[in-house]
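Trainee: A predicted structure for the sequence below; I have some questions about it.
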Amino acid sequence: MHRSDVRAQVPDSEVILIAVAAAKYFHNHHERAVCILRENGYLSGWIDVKRFNRRLHKLADWLAFIATTLGKLGLSGEVFVIDSLPVPVCRRVRARCCKKVLGRDYCGYCAAKKEKFFGWRLHLICTPSGLPVNFHMEPAAFHDLTPLHELAVVLPPGARLFGDKAYNCAADEASILAETEVRLIPARRANMQPHEWFLDEIELREYRHTIETVNSQCEKMGLERLYARTNGGFELKALASIIAWPVRT
């Protein structure tokens, strides 16, 4: 059982709550969230922004644990949707000056927006209701298929995993089916043969809008405009955003 320091005026649970509230309602702006929640009496005691940041970094493992635990709640279904979205570290013109990440591995391209970006790519598996069940962050230049096996291994046997055209690969479809009994069903390209089972095409049209809605929510929450001085702080804000996604207003 986790216990907060007896000298702390604000318990650790409220520190995590501030981070999640900042992701949901304040575009991951921690200083603004701390001030508003504190001045309006939502916290049990006093805490300033510097102390909040130090304590939040110490609770990084708990943020990851909460995000993973929430994902396990949605693993009982049979239908899941996978997609990736850009998480830039800085503007591309400033990539050479960036000290958080370096190299061409972090120079990526977003086909949906037809633009280049510098940073990370968040790979996400969701339920049809929009609950994130598994996630992974890779350098932006890595292909969408890179973390696919690692993400799909947690899904229940017999599940169907729908994706966009980036996930077309006969070898990966066969290996995932053999290893995990999960059927990967990506949208076929125009020059490819359609799926043998006609219901796959119908379900693709039905469930693909789910991940697009989640991506739109992330953009509104500011996930594509995160600011952090360190990679640890960047990861904390990404985890808080994943926890905040299932929260409905």
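Mentor: Nice, I can see it.
Trainee: use CA for all of it now, contacts and neighbours both
Mentor: Noted.
Trainee: show me the contacts for the nearest residue to Asn28 once chain neighbours are set aside.
Mentor: What sits nearest to Asn28 in space, not counting adjacent residues and going by CA to CA, 6 or more residues apart in numbering, is Ala22, at 4.6 Å. The contact partners of Ala22, taken as CA atoms under 8 Å, 6 or more residues apart in numbering, are Asn28, His29, His30, Arg32, Ala33.
Trainee: kindly reformat the residues you listed as a markdown table containing distance to His195, secondary structure and neighbour count.
Mentor: Formatted as a markdown table, the contacts of Ala22 follow (distance: CA to CA, whole Å; DSSP: H, G, I helix; E, B strand; the rest coil; neighbours: other CA atoms under 10 Å):
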| residue | distance to His195 | secondary structure | neighbour count |
| --- | --- | --- | --- |
| Asn28 | 41 | coil | 27 |
| His29 | 45 | coil | 19 |
| His30 | 47 | helix | 19 |
| Arg32 | 49 | helix | 14 |
| Ala33 | 48 | helix | 21 |
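Trainee: take this one as well and set it beside the first:
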Amino acid sequence: MNNLIQNYKIILKELTNTCKYITTSKQIRLPKMSDLELVALNLTAEYMSINSELQLFRCISGTDLDGRIERSVYNKRKRKLFPYIEKIRETLSSKFSDFTDVFIVDSTPIEICKISRANRSAICSTDEIKPAYGYCAAQKSRYFGYKLHAVCDKNGIFHSFDFSPANVHDVNYLHDIKENFENCLLIGDRGYISKELQLDLFNYSKINLSVPMRKNQHNFVDFCKTKSKIRKRIETNISQLCGQFLININLAKTFQGLATRIVSKITSFTMIQYLNFFVFKRSLNKLKINLC
């Protein structure tokens, strides 16, 4: 993972092969670095755990990329390319869409600052979607920020994600899921218990929502061990996003910047999975392995 330029060239080559048809907004003056090259550099940095733009530009100093784009311009263009990066992620994940009809849904906290600083923090304070106080049952802790909702298949490929303030309950994300999925099994944790939504998902999109029962529920039945094992896949994915891709470290000041950072990390995650499976013919979820 130590050769940024070689990794960049591998990622750019595959992006060119799979996503060159995706269009972006026209620019009057053609930049030295194209949008696709900028995204390839961004994904490479995320894969290599380079979470700071200052560190990234130190790494490319003296290489072929040195002088092709300024740091401030890179930051501004990257934020504007949020829809473009999301289309690339959708294109990559669609390559795996026919492999399974079993999906897992879960959420993870996105802390923007410590609770002690929340009252005086200006991060995302002027945005339409404002941060809020929330509680993470898995970590048994309160936090201030947002919640990332995500759906991946049983192989670990992310197919959908969204953001909400931290105080929004997980079950509300199921309203979005029924528009994007159909004829599938969806496995969740106890945060998604809702008989009404379970029935609505099945009637609307033939989605079979399967969640473990609470022990105090009437006619309690143990959750299927096979489904419990499958559900651990998304927990591993989130752990990898926190560990290698540093998704739990926020350096953004606006929600647009935060959303762009997160979509870049998830797209980079999917890009490495794509390369592992289709190019290098190796284990899908070995994300720390060298590309070159």
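Mentor: Alright, I've got the coordinates. Because the structure is predicted, anything quoted here is derived from the model rather than measured.
Trainee: quick TM-score on the pair, please.
Mentor: Once superposed, the chains reach a TM-score of 0.88 (TM-score structural alignment, normalised by the length of structure 1), with 244 aligned residues with a CA RMSD of 2.3 Å.
Trainee: before we move on, the earlier item: which of the contacts of Ala22 of structure 1 does structure 2 keep?
Mentor: Retained in structure 2 (both residues aligned by TM-score structural alignment, their matches' CA atoms under 8 Å) from those: Asn28, Ala33.
Trainee: from the contacts of Ala22 of structure 1, which single one is nearest Val81 of structure 1?
Mentor: Nearest to Val81 of structure 1 among these: Asn28, at 25.4 Å, using CA to CA.
Trainee: list the contacts of the aligned residue in structure 2 for the closest one.
Mentor: Aligned against structure 2 by TM-score structural alignment, Asn28 of structure 1 finds its counterpart in Asn51. Listed by CA under 8 Å, 6+ apart, the contact set of Asn51 of structure 2 reads Ala45, Phe245, Leu246.
Trainee: pretty sure Tyr133 of structure 2 is in a strand, no?
Mentor: Yes - using DSSP: H, G, I helix; E, B strand; the rest coil, the assignment for Tyr133 of structure 2 is a strand.
Trainee: ok, it touching Ser141?
Mentor: No - applying CA atoms under 8 Å as the test, Tyr133 of structure 2 and Ser141 come out as separate, 10.8 Å apart.
Trainee: when these two are compared, which one has more neighbours?
Mentor: Counting neighbours by other CA atoms under 10 Å for Tyr133 of structure 2 and for Ser141 shows that Tyr133 has the greater number, 16 against 9.
Trainee: quick one: map the more buried one onto structure 1.
Mentor: Tyr133 of structure 2 maps onto Cys107 in structure 1, with residues paired by TM-score structural alignment.
Trainee: for that match, give its distance to Ala190 of structure 1.
Mentor: Counting by CA to CA, to the nearest Å, the gap from Cys107 of structure 1 to Ala190 of structure 1 is 28 Å.
Trainee: can I assume Gly191 of structure 2 sits in a helix?
Mentor: Yes - using three-state DSSP, the assignment for Gly191 of structure 2 is a helix.
Trainee: with adjacent residues omitted, what lies nearest to the counterpart of it in structure 1?
Mentor: Applying TM-score structural alignment, one finds that Gly191 of structure 2 aligns to Ala166 in structure 1. Excluding the flanking residues, the one nearest Ala166 of structure 1 by CA to CA, 6+ apart is Asp144, at 6.6 Å.
Trainee: residues contacting the aligned residue in structure 2 for that neighbour?
Mentor: Residue pairing (TM-score structural alignment): Asp144 of structure 1 is matched to Asp170 of structure 2. Shown in contact with Asp170 of structure 2 (CA under 8 Å, 6+ apart): Asp106, Ser107, His149, Gly191, Tyr192.
Trainee: same thing with Arg89 of structure 2?
Mentor: By CA under 8 Å, 6+ apart, the residues touching Arg89 of structure 2 are Ile266, Thr267, Thr270, Met271.
Trainee: now do Thr16 of structure 2
Mentor: By CA under 8 Å, 6+ apart, Thr16 of structure 2 lies in contact with Leu36.
Trainee: quick check: it vs Lys206 of structure 2, distance?
Mentor: From Thr16 of structure 2 to Lys206 of structure 2 the distance is 36 Å (CA to CA).
Trainee: likewise Leu246 of structure 2?
Mentor: From Leu246 of structure 2 to Lys206 of structure 2 the distance is 36 Å (CA to CA).
Trainee: check Lys232 of structure 2 too.
Mentor: When distance is defined by CA to CA, Lys232 of structure 2 is 24 Å away from Lys206 of structure 2.
Trainee: contacts for stretch 154-162 of structure 2, please.
Mentor: 90, 93-94, 96, 100, 102-104, 148-153, 230-231, 233-234, 237, 266, 270, 273, 284-285.
Trainee: buried subset of those, written for PyMOL?
Mentor: Buried residues among these (16 or more other CA atoms under 10 Å), as a PyMOL selection:
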select buried, resi 90+93+96+102+103+104+148+149+150+151+152+153+230+231+233+234+237+266+270+273+284+285
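Trainee: if we ignore the residues flanking it in sequence, what's nearest the aligned residue in structure 2 for Asn231 of structure 1?
Mentor: Aligned against structure 2 by TM-score structural alignment, Asn231 of structure 1 finds its counterpart in Phe255. Nearest non-adjacent residue to Phe255 of structure 2, counting by CA to CA, 6+ apart: Cys124, 5.3 Å away.
Trainee: what's that neighbour in contact with, if anything?
Mentor: Lys130, Pro131, Lys253, Thr254, Phe255.
Trainee: so the nearest residue to the fourth one once chain neighbours are set aside: helix, strand or coil?
Mentor: The reference is to Thr254 of structure 2. Using CA to CA, 6+ apart and skipping the chain neighbours, the partner closest in space to Thr254 of structure 2 is Cys124 (4.5 Å). Taking three-state DSSP as the rule, one finds Cys124 of structure 2 in the coil state.
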